[in-house]
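S.K.: Dropping a prediction and its sequence here:
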Amino acid sequence: MTPPLGRPRGFDRDTALEEATRLFWTQGYDGTSLAELTEAMGISPSSLYAAFGSKRELFEEAVMTYARRYREIYVSAIAEEQTARAAVERILRRSAETFTAEDEPAGCLTTSAAMIGGRDTIDVRQTVARLQQADADALRERIEQAVRAGELPRSTSVAALTAYVQCIWHGLSAMSNAGAPRAQLLDVVDEAMRAWPPGPR
């Protein structure tokens, strides 16, 4: 009797998604074949379609899961740190550590995979851009609060300072994608924080 099609016995969807994420992370969407995905995930093409819908939908879920997990760095730092400076330093240092984690591919998935996808991934890239903009908006609000509270000079350009932090973040991501070690990224964070505007005197 022919067994029914579908997921293999013992199928772990989260584990399969992690394996797919690693491939997309290191090879990008277009550079990852369906055969490579099914081999890494330990499932058949029919099981992949049953569990995730399509290669594109699998990629979208992998990128969105990663982006939301990373966003927790912003959310927790802004909510828990007492000053905007401390929040920014925590965001940048945690990002540098995340980009160079030993148990994950180097760099940032949203930069190394999502941003270089093909036509099929345009919607994904736009969604990631919106998530990153939400991070920037939250940071801008925290910096505005710091100005109102007297933590930063009233002359501070909130937009420019927010953009500065985001530029450093993107730079750390690009450096890690190029293979820069964690120590070098943390040195950049230290230099970036030295340029943080001093409080009113």
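M.R.: That came through, no problem. Residues are numbered from 1 along each chain as shown.

S.K.: Could you use CA atoms for every contact and neighbour count after this?
M.R.: Fine.

S.K.: which secondary structure element contains Glu18?
M.R.: Secondary structure assignment for Glu18, by DSSP states H and E: helix 13-27.

S.K.: roughly how far is the next helix or strand along the chain from that helix from the heart of the chain?
M.R.: Secondary structure here is assigned by DSSP H and E; on that basis, the next helix or strand after helix 13-27 toward the C-terminus is helix 34-41. Relative to its parent chain, helix 34-41 has a centroid offset of 23 Å by C-alpha atoms, centre = their mean, to the nearest Å.

S.K.: Pull out the buried residues from helix 34-41.
M.R.: Along helix 34-41, these residues count as buried under the neighbour rule (16 or more other C-alpha atoms under 10 Å): 37-38, 40-41.

S.K.: quick one, the helix or strand just after it and helix 34-41 angle?
M.R.: Stepping forward along the backbone from helix 34-41, the first helix or strand reached (DSSP H and E) is helix 45-52. Here helix 45-52 runs at 70 degrees with respect to helix 34-41, directions being taken by axes from the mean of the first three to the mean of the last three C-alpha atoms, to 10 degrees.

S.K.: So which elements touch the next helix or strand after helix 45-52?
M.R.: The element immediately downstream of helix 45-52 (helix or strand, assigned by DSSP H and E) is helix 55-80. Helix 55-80 makes packing contacts with helix 13-27, helix 84-99, helix 109-112, helix 122-148 when contacts are defined by 3 or more C-alpha pairs under 8 Å, 6 or more residues apart in numbering; DSSP states H and E.

S.K.: Would you confirm that Ala67 contacts Thr110?
M.R.: Yes - taking C-alpha atoms under 8 Å as the contact criterion, Ala67 and Thr110 are neighbours in contact, 7.0 Å apart.

S.K.: Next up, a structure to set beside the first:
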Amino acid sequence: MSFDTERAGAVATRGRPRTFDRAEALRKAMEVFWERGYEGTSISDLTAAMGINSPSLYAAFGCKEQLFRETIAHYNETLGATAYAELRDRPTAREAIAAVLRHHAVVFCDPDHPRGCMIVLVATTFSENTRSVHEYLAKWRHAVEDDFQARIERGIAEGDVPTGVDATAVAAFYNTVNHGMAIQARDGADRAKLSAIAEAAISAWDGLVGQCR
């Protein structure tokens, strides 16, 4: 989404040139973090998935947390890009938020990736040693809500959302639905169930914002 990423720069390679595809290694690391969570992922898990040894990992990506932050940026630039485009390009706020929820009802169950949303799921709990990771993910989660709010405020300015609507509350509601769908997917909900949740939330729009006149 539109949150300004704090992506960590990769540590410059030392010694012999890399003999692996960095972008592919990053994608594989993303999948491991997404499936197991930040604390549940070890360096050995990462090196096994990425097909590199630990010196190569540290040389290319820095520490585990730096690698993790790069995977979050990668997630947003690839899998997260479609949802942001829907939010930006749909002609009304209602259509934009509906498109995001309907999109997530599909992708949260995509068999080609871990279920749910990486940003919602990978670091909701934390120890003192991983507080910075939790706070980093919390910023991303709040950024989604900020994007919803900005789109509703744009709808007010453009006349498809009534003046006086509490954009903050409506955005928080739909972001909560979005988070809940991610958790439902991780717990095994199928596309039909997630679609039903999305449609119920979409049908609540008029009650939340009122009808434009």
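M.R.: That came through fine. Worth saying up front: this structure is predicted, and the values here are computed from it rather than measured.

S.K.: Mind checking the TM-score on these two?
M.R.: A TM-score of 0.86 describes the superposed chains when it is computed by TM-score structural alignment, normalised by the length of structure 1; 197 aligned residues with a C-alpha RMSD of 2.3 Å.

S.K.: before we move on, the earlier item: in structure 2, point out the residues matching the helix holding Glu18 of structure 1.
M.R.: The aligned range for helix 13-27 of structure 1 in structure 2 is 22-36, by TM-score structural alignment.

S.K.: cool, and stretch 158-174 of structure 1?
M.R.: Stretch 158-174 of structure 1 corresponds to residues 167-183 in structure 2, going by TM-score structural alignment.

S.K.: what residues does the matching stretch touch?
M.R.: By C-alpha atoms under 8 Å, 6 or more residues apart in numbering, the list of residues contacting stretch 167-183 of structure 2 from outside reads 97, 101, 104-105, 108, 115-117, 120-121, 144-146, 148-149, 152-153, 194, 197-198, 201, 208-209.

S.K.: Give me the mean deviation of it from structure 1.
M.R.: Once the two structures are superposed, the average separation between stretch 167-183 of structure 2 and the matching residues of structure 1 is 1.0 Å (mean C-alpha distance after the TM-score superposition for structure 1).

S.K.: Centre of the chain to that stretch, how far?
M.R.: 13 Å.

S.K.: Likewise for stretch 13-26 of structure 1?
M.R.: If you compare the mean C-alpha spot of stretch 13-26 of structure 1 with that of the full chain, they lie 15 Å apart, counting by C-alpha atoms, centre = their mean.

S.K.: before we move on, what about stretch 70-81 of structure 2?
M.R.: Per C-alpha atoms, centre = their mean, the centroid offset for stretch 70-81 of structure 2 relative to its chain is 8 Å.

S.K.: can you pull the contacts of Asp30 of structure 1?
M.R.: The contact partners of Asp30 of structure 1, by C-alpha under 8 Å, 6+ apart, come to 117-118.

S.K.: Mean deviation, the match of helix 13-27 of structure 1 versus structure 1?
M.R.: With mean C-alpha distance after the TM-score superposition for structure 1, stretch 22-36 of structure 2 departs from structure 1 by a mean of 1.3 Å once superposed.

S.K.: buried sites along that stretch?
M.R.: Buried residues in stretch 22-36 of structure 2, counted by 16+ other C-alpha under 10 Å: 25-36.

S.K.: Might you quantify the distance of that stretch from its chain's geometric centre?
M.R.: Between the centre of stretch 22-36 of structure 2 and the centre of its chain there are 14 Å (C-alpha atoms, centre = their mean).

S.K.: likewise stretch 194-205 of structure 2?
M.R.: For stretch 194-205 of structure 2, the distance from its own C-alpha centre to the chain's C-alpha centre is 20 Å (C-alpha atoms, centre = their mean).

S.K.: With stretch 101-110 of structure 1 instead?
M.R.: Here stretch 101-110 of structure 1 is found 9 Å from its chain centre; the criterion is C-alpha atoms, centre = their mean.

S.K.: could you give the angle of the host helix or strand of Cys167 of structure 1 to helix 13-27?
M.R.: Element membership for Cys167 of structure 1 (DSSP H and E) is helix 158-177. Orientation of helix 158-177 of structure 1 against helix 13-27 (the same axes, to 10 degrees) gives an angle of 90 degrees.

S.K.: Kindly state which residue of structure 1 is aligned to Val144 of structure 2.
M.R.: With TM-score structural alignment as the matching criterion, the partner of Val144 of structure 2 in structure 1 is Asp135.

S.K.: which residues sit in contact with that match?
M.R.: Contact analysis of Asp135 of structure 1 by C-alpha under 8 Å, 6+ apart lists 71, 74-75.

S.K.: ok so, going back, what helices and strands are in contact with the helix holding Glu18 of structure 1?
M.R.: Helix 13-27 of structure 1 is packed against helix 34-41, helix 55-80, helix 109-112, with contacts defined by 3+ C-alpha pairs under 8 Å, 6+ apart.
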